[in-house]
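>>> Any chance you can model this:
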Amino acid sequence: MDSSRLTDMLTLSHALSSIVAASLPNRCALCQQPLDRGAGLCDVCLDDGALGSVCLHCHRSLERVPPYRCGACLKRKRWRPVISAFHYHGPIGPCVAHIKTRTQPQLVPPLARHLAGQIDALHRQGILPWPEALVPVPTHRARLRQLGFNPAWLVARALATELELPLLDQLVIKSRPTQLQHQLDGQARRDNLRDAFGVIEQGEGQQVALVDDIITTGSTLKSVTRTLGRAGVRVTQYWTLASALNRR
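Sure thing, here's the model as predicted:
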């Protein structure tokens, strides 16, 4: 078979695949059940992967709430709420990881809506202060070119829309590339992030929520928080889709 005919057959095959895919109902990325609208994940899978009742700082499991912090965190004079919707080592965890590992940004909206609902409920109960704006954890331009998007920015944009909050996506940058954090432990994570971020816009006096897709140890979020703090921006809380804190 000559190459031109093979190319034509492949083109036709791709076209037919697209037509078939368009004719099929949208399905949940996990259980494959049809969805009434949109793409992503069904409510059953979202609820099944929820983080549940955990300390709002360290994410240790709690038998009941309130209180919303464990005994150790209740003793802290200073603490920062860490709000995550899903258990990273649960059924939703792979979906959060696939946003960047398999380039599936379409999973962000349903996950972010779930997190936004949790944030709104905590705020209405008087447990969570309301930030003035959202700041996504930045990624280096080399990584941005490689991936094509910043997952933290997609999450922050979705949350800003859901909760009607300003998005300060030009406030802080990642000024140098770093190793992937999940490849490192302890001190190596902190060393990896030293002087990796910089503030390029004025935001002094603002109180913001810092947004990322996943929190594992919190090293990245703390590093960005220190950078913003030196510029007079106060990070009052962390918001992430998934958490691996104390959940292994």
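>>> Please count neighbours and contacts with C-alpha atoms only from this point.
Will do.
>>> Is the most centrally placed residue in the chain in a helix, a strand, or coil?
Nearest to the mean C-alpha position of the chain, by CA atoms, centre = their mean, lies residue 213 at 1.7 Å. Following DSSP: H, G, I helix; E, B strand; the rest coil, the label given to residue 213 is strand.
>>> Tell me how far it lies from residue 26.
Taking CA to CA, to the nearest Å as the criterion, residue 213 is separated from residue 26 by 24 Å.
>>> can you tell me which residues contact the residue nearest to the centre of the chain?
When contacts are counted by CA atoms under 8 Å, 6 or more residues apart in numbering, residue 213 touches 96, 151, 152, 155, 240, 241, 242.
>>> what sits against the closest residue to residue 163 other than its chain neighbours?
By the measure of CA to CA, 6 or more residues apart in numbering, the closest residue to residue 163 outside its immediate chain neighbours is residue 116, 6.7 Å from it. Taking CA under 8 Å, 6+ apart as the criterion, residue 116 is in contact with 159, 162, 163.
>>> Off-centre distance for the strand or helix carrying residue 116?
With elements taken from DSSP states H and E, the one containing residue 116 is helix 108-124. Shown here is helix 108-124, whose average C-alpha point lies 12 Å from the average C-alpha point of the whole chain (CA atoms, centre = their mean, to the nearest Å).
>>> Check stretch 193-204 too.
The chain centroid and the centroid of stretch 193-204 are separated by 20 Å, computed with CA atoms, centre = their mean.
>>> another one to check against the first:
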Amino acid sequence: MYLFTACCVLCGEKVKANISLCEPCLQDLPRISCCCYRCGLPLKNQLNDTLCGQCQQSLPPIDYLISSLHYAYPVGHLVSQLKFQHHLVHAKIFAQLLLTTLQTHSLYHSIPLPDIIIPVPLHKKRLRQRGFNQALEIARPISETLDIPISTGLIRRAKYTQAQSLLNAVERRKNLRHSFALIKPISAGHIVLIDDVVTTGTTVYELANLLKKQGVKTVGVWAVARATHHYK
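Have a look, this model is predicted:
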């Protein structure tokens, strides 16, 4: 069962739809209209089957990334409330937004559904501190709606790392190097990683590299939000 509030989480107005956002606030969200199909970087005046300049130079280890929103206000505000103030209703909002995006995205209809969903894992210390994994909370309604199993027992976060939000791109790569470990063999051929926000992509790239070394053929990412620029 997932939480629902009859008032908009942004403006406090009463809501009719089962999403805890009023229609004006829902329409005002910074949605991504087109993006690089490989890394999900938002693009201007392009098609969704376009590669960004960086992916044209060097393809990332993920095969595709689908996200709903630009990582801009009020998305960052809602993400922070979910992660640090335990506003779990936001996880359901994010799941519903992502489901809407998936069902209208060209990639979603051109490739098979994944065999399993893996929410990006937290280190056990951070999980104890927070009390929940926000990626898992977002993944649950998606798993139920699409009838795709969630796996939290294949990969663990083996190294406790500094928060990625405090680091630049180079520091993020160093911070996450060898930070994930396999728990048991993987037989799935197509896996989707679910996360709240993708900024540099370092986290999902590290996971994708690990999965592909184990023989996984296709690794996709479904994220609520994507940063607008590649971080330096």
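>>> hang on, the earlier thing: mind putting the contacts of residue 213 of the first structure in CSV, secondary structure and neighbour count included?
Formatted as CSV, the entries for the contacts of residue 213 of the first structure read as follows, by DSSP: H, G, I helix; E, B strand; the rest coil; neighbours: other CA atoms under 10 Å:
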residue, secondary structure, neighbour count
96, helix, 23
151, helix, 27
152, helix, 23
155, helix, 25
240, strand, 22
241, strand, 29
242, strand, 30
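>>> Shared with the second structure, which of those?
With both residues aligned by TM-score structural alignment, their matches' CA atoms under 8 Å as the criterion, the subset of the contacts of residue 213 of the first structure whose aligned partners also touch in the second structure is 96, 151, 152, 155, 240, 241, 242.
>>> So what does the second one match up with in the second structure?
Using TM-score structural alignment, the partner of residue 151 of the first structure in the second structure is residue 134.
>>> Please report how far that match lies from residue 213 of the second structure.
Relative to residue 213 of the second structure, residue 134 of the second structure is positioned 26 Å away (CA to CA).
>>> In space, what's closest to the equivalent of residue 75 of the second structure over in the first structure - neighbours in sequence excluded?
In the first structure, the residue paired with residue 75 of the second structure is residue 92, using TM-score structural alignment. Distances taken as CA to CA, 6+ apart put residue 49 closest to residue 92 of the first structure, at 5.1 Å, once the chain neighbours are dropped.
>>> OK, contacts around that neighbour?
When contacts are counted by CA under 8 Å, 6+ apart, residue 49 of the first structure is found next to 86, 87, 90, 91, 92, 93.
>>> same thing but at 7 Å, please
By CA atoms under 7 Å, 6 or more residues apart in numbering, the residues touching residue 49 of the first structure are 86, 87, 90, 91, 92.
>>> Quick check: the residue nearest to the second one when sequence neighbours are not counted vs residue 64 of the first structure, distance?
Spelled out, it's residue 87 of the first structure. Residue nearest to residue 87 of the first structure in three dimensions, not counting chain neighbours: residue 51, with 4.7 Å by CA to CA, 6+ apart. Here the criterion is CA to CA. By it, residue 51 of the first structure lies 14 Å from residue 64 of the first structure.
>>> Would you mind telling me which of those two has more residues around it?
Comparing residue 51 of the first structure with residue 64 by neighbour count (other CA atoms under 10 Å), the higher total belongs to residue 51, at 23 against 9.
>>> Make sure residue 61 of the first structure is actually in contact with residue 54.
Yes - shown here, residue 61 of the first structure and residue 54 form a contact pair, counting by CA atoms under 7 Å, at 4.3 Å.
>>> neighbour-wise, which of these two wins?
Neighbour totals were compared for residue 61 of the first structure and residue 54, and residue 54 leads with 21 against 16 (other CA under 10 Å).
>>> mind checking how far stretch 47-67 of the second structure is from the chain centre?
16 Å.
>>> Quick one: end-to-end length of that stretch, please.
15 Å.
>>> Just the buried positions in it, please.
Buried positions in stretch 47-67 of the second structure, judged by neighbour count with 16 or more other CA atoms under 10 Å: 48, 50, 51, 52, 60, 61, 62, 63, 64, 65, 66, 67.
>>> Brilliant, that's me finished.
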